[in-house]
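[1] Provided below for reference: sequence and predicted model.
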Amino acid sequence: MSIIINSVILLAILGFFAGSFLAFAEKKFEVKEDVRVIFAESLLPGINCGACGYPGCSGFAKGFVNGDVKPDGCLPGKRQGVPEKLIKLSKISDDELNKIWEEIGENPDKIKEKF
């Protein structure tokens, strides 16, 4: 009976240390996403057609934020007013965007309501 108890205790200790290591690694190696890319991607139609020359809306959003593509590069988004929204987004400061991001609870679905 003591073998079973010792085994359970050993597994609990190993589980605790493994969990602690994973929690530490998550914080240490966390990848911060650019809020501008999240905002730009949320304003796009999301059909990932590739008509802009990028492999989907996330690629276009990254290209727009980096200045590699013009706001009117999204062909399906032209009818939905995406270029105007992206231009408006590009004029907002990083501090204001971070404030909006916190205000909406870091929920990308609520971004379209702000624009």
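    Yep, that arrived.
[2] going forward, measure contacts and count neighbours with C-alpha atoms only.
    Fine.
[3] distance check, Lys88 against Val82.
    10 Å (CA to CA, to the nearest Å).
[4] whoops, Phe60 was the one
    12 Å.
[5] tell me which of the two has more neighbours.
    Phe60 (27 against 22; other CA atoms under 10 Å).
[6] quick one: which helix or strand includes the more buried one?
    helix 57-66 (DSSP states H and E).
[7] in that helix, which residues are buried?
    Neighbour counts over helix 57-66 (16 or more other CA atoms under 10 Å) mark 57-65 as buried.
[8] here comes the other one, which I'd like you to weigh against the first:
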Amino acid sequence: MEVVYMNMASPIRHIGIFCAFAASIMPIAASAETIGNVKIRNVGNQGTQLYALLEVVPPGCANNVAYHSSETQAGQYVMSILLSAKLTQRPISRMDYTVRAGGICWIDLVEI
């Protein structure tokens, strides 16, 4: 009986190259939505969740509240930007958000 060994590195390498090529040419749907020129009515925290009360209801959201976590450094930066916008009465020029279950909006990025 003859034993035949296959070199699996070559087929695996070809699959990897195909996946990399396919990923570079196929469009990927963005998971975040963007809204701009929004005034902040209020900011606060509830436990470890920061929130911003917006003048408008962002598309897809259940209400005009957007949340972010205070447990991360990014969340603390988001809160400082939101506070700055609130105190200076400047609108947010851009807010990227993700709509989670129940229409709850979660801030991904915020710019003044």
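    Nice, thanks for sending it over. Source: prediction; values computed, not measured.
[9] TM-score for these two?
    The TM-score (TM-score structural alignment, normalised by the length of the second structure) is 0.35; 73 aligned residues with a CA RMSD of 4.8 Å.
[10] show me the helices in the first structure, by range?
    Using DSSP state H, the helices assigned to the first structure run over residues 2-28, 35-43, 57-66, 82-90, 94-103, 111-114.
[11] so how far is Tyr97 of the second structure from Thr34 of the second structure?
    6 Å.
[12] which of these two has more neighbours?
    Tyr97 (23 against 15).
[13] neighbours of the closest residue to that one other than its chain neighbours, how many?
    Of all residues beyond its chain neighbours, the one nearest Tyr97 of the second structure is Ile107 (4.4 Å), with distances taken as CA to CA, 6 or more residues apart in numbering. Here the count is done by other CA under 10 Å, and Ile107 of the second structure has 23 residues near it.
[14] do Ser2 of the first structure as well
    The burial count for Ser2 of the first structure: 7, using other CA under 10 Å.
[15] tally of neighbours for Glu41 of the first structure?
    Neighbours of Glu41 of the first structure (other CA under 10 Å): 23.
[16] measure it to Lys28 of the first structure for me?
    27 Å.
[17] so Trp106 of the second structure: helix, strand or coil?
    strand (DSSP: H, G, I helix; E, B strand; the rest coil).
[18] which SSE is the nearest residue in space to it that is not next to it in sequence in?
    Excluding the flanking residues, the one nearest Trp106 of the second structure by CA to CA, 6+ apart is Tyr67, at 4.8 Å. Element membership for Tyr67 of the second structure (DSSP H and E) is strand 65-69.
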